[in-house]
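>>> Fold the stuff below for me.
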Amino acid sequence: MDYFVHPTADVEDGAQVGAGTKVWHIAHVRSSATVGTDCVIGRNVYLDAHAVIGSRVKIQNNVSVYQGVTIEDDVFVGPCAVFTNDLRPRAHNTDWKITPTVIRRGASIGANATLICGIEVGEGAMIAAGSVVTKDVPPYQLVAGNPARPRAWVNWSGEIISRDMTTPPDFSRG
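From the prediction side, this is the model:
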């Protein structure tokens, strides 16, 4: 095994976990979940069956990533962030439908943020702590609030480069 699993964690048979990844205390990685290389899966993280986690992803404590959620490479997920996967959840519904959510490369999700399923968070985007994200977030946009609204544009390092929300900056210039 070329990854670390804390003795209290559970990585089910059939889960794919990449080299250099660390799965910490009481985390649970379901069979058919996929986790890339060099990730950190924090305390009490739950990765559902068919959840897809890229490489170099850091998922902080108390996060559940459900089936239908795809997290690409280099993403940060803050503690207690919430992902959903059903737009109309009912305990008695036997015909529920998974609604996919995609978090693109290099995005950051703040602590206690809630992401409603069916959205895409763009490359390098930032979700402020406590935000409720109900619609797509463009690449390199910072959103905050409930519901989350555009606040600024950020660079790859997360530094604010513009608060002019009328026109996105030209990221092609590097």
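
>>> C-alpha only now, for contacts and for neighbours.
Will do.

>>> Sketch out the helices for this structure, chain order is fine.
Remark: no helices are assigned in the chain by DSSP state H.

>>> Which strands and helices lie in contact with the longest strand seen in the chain?
Taking DSSP state E as the criterion, the chain has its longest strand at strand 149-154. The contact analysis (3 or more CA pairs under 8 Å, 6 or more residues apart in numbering; DSSP states H and E) places strand 149-154 against strand 141-144, strand 160-162.

>>> Please list the residues outside the first one that contact it.
The contact list for strand 141-144 (CA atoms under 8 Å, 6 or more residues apart in numbering) reads 122, 124-132, 137, 149-154.

>>> Drop anything exposed from these.
Buried members of the contacts of strand 141-144, counted by 16 or more other CA atoms under 10 Å: 122, 124-132, 137, 149-154.

>>> just to revisit the earlier point, could the helices and strands packed on strand 149-154 be laid out in TSV, adding mean neighbour count and distance to residue 38?
Output for these, formatted as TSV (neighbours: other CA atoms under 10 Å; distance: least, CA to CA, whole Å):
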stretch	mean neighbour count	distance to residue 38
strand 141-144	24	26
strand 160-162	14	28
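
>>> any chance of those in JSON lines, plus distance to residue 112?
Below are those laid out as JSON lines (distance: least, CA to CA, whole Å):
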{"stretch": "strand 141-144", "distance to residue 112": "12"}
{"stretch": "strand 160-162", "distance to residue 112": "21"}
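
>>> please give me the structure for this one as well, since I'd like to look at both together:
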Amino acid sequence: MNRIHSLSDVQTTNIGIDTFVWQFSIILKNAVIGNNCNINCHVFIENDVIIGDNVTIKPGVQIWDGLRIEDNVFIGPNVTFTNDRYPRSKKYPEEFQQTIIKKGASIGANATILGGITIGTNALIGAGSVVTKDVPANELWVGNPARKIKNIE
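This is a model prediction of the structure:
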């Protein structure tokens, strides 16, 4: 059973079981969201988005077209994603950049993730980091621009 707050605007029917969507969130009609997810308040999810199972998205996050979020991912509050390398008002790219967040990755609060990159399996991104290139699996990255600090288990 899903719990979709009455003050949210959920247009998709592609939501798995036991997923919670909190108030003031907007999810567009073609988004796909897995089982047992927690979509906190003030989250916006566009159409060309796939979210796996057991994903937590904290408040103030926008999930733009082209994002792929695998199972067991944590996205901290106010994380910012991009999907257009050269954004201009009312001028859209032929295709938005695809960003992949692999299974078990965690992204700390207020991190910025540029479009077109992959964050590897079980990788950790520190709060406030700006990720400008692919992050390999099982690594901790922090800073601006983010860089590897150490391997993690």
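
>>> And the TM-score between these chains?
Scored against TM-score structural alignment, normalised by the length of the second structure, the superposed chains reach a TM-score of 0.97; 153 aligned residues with a CA RMSD of 1.0 Å.

>>> Return the residue of the first structure aligned against residue 64 of the second structure.
Aligned by TM-score structural alignment, residue 64 of the second structure pairs with residue 66 of the first structure.

>>> Is that match in contact with residue 51, as I believe?
Yes. Assessed by CA atoms under 8 Å, residue 66 of the first structure is found in contact with residue 51 at 6.0 Å.

>>> List the contacts of the spatially most central residue of the second structure.
Geometric centre of the second structure, nearest residue: residue 63, 5.3 Å, by CA atoms, centre = their mean. Residues near residue 63 of the second structure by CA under 8 Å, 6+ apart: 43-46, 49, 81.

>>> now residue 64 of the first structure: how far from residue 139 of the first structure?
Going from residue 64 of the first structure to residue 139 of the first structure by CA to CA, to the nearest Å gives 24 Å.

>>> so what's residue 127 of the second structure closest to, chain neighbours aside?
Using CA to CA, 6 or more residues apart in numbering and skipping residues adjacent in sequence, the residue nearest residue 127 of the second structure is residue 108, 4.0 Å away.

>>> Around whatever residue of the second structure lines up with residue 97 of the first structure, how many other residues sit close by?
Using TM-score structural alignment, the equivalent of residue 97 of the first structure in the second structure is residue 95. Neighbour count for residue 95 of the second structure, taken as other CA atoms under 10 Å: 10.

>>> Double-check the residue nearest to residue 127 of the second structure against residue 73; I have them as touching.
No. Applying CA under 8 Å, one finds residue 108 of the second structure not in contact with residue 73, separated by 11.2 Å.

>>> Which one's more surrounded, the two?
Neighbours were counted for residue 108 of the second structure and for residue 73 using other CA under 10 Å; residue 73 has more, 25 against 19.

>>> In strands, which of the contacts of residue 63 of the second structure appear?
44-45, 81.

>>> Now do the same for residue 134 of the second structure: its match in the first structure.
Matched by TM-score structural alignment, residue 134 of the second structure corresponds to residue 136 in the first structure.

>>> Pull the number of nearby residues for that match.
Counted with other CA under 10 Å, residues neighbouring residue 136 of the first structure total 16.

>>> Identify the residues contacting it.
Per CA under 8 Å, 6+ apart, neighbours of residue 136 of the first structure: 119-122.

>>> next one: residue 135 of the second structure
Counting by CA under 8 Å, 6+ apart, residue 135 of the second structure has contacts 117-120, 123, 141.

>>> next one: residue 3 of the second structure
Applying CA under 8 Å, 6+ apart, we find residue 3 of the second structure in contact with 18-21.

>>> With residue 38 of the first structure instead?
Applying CA under 8 Å, 6+ apart, we find residue 38 of the first structure in contact with 18-22, 55-57.
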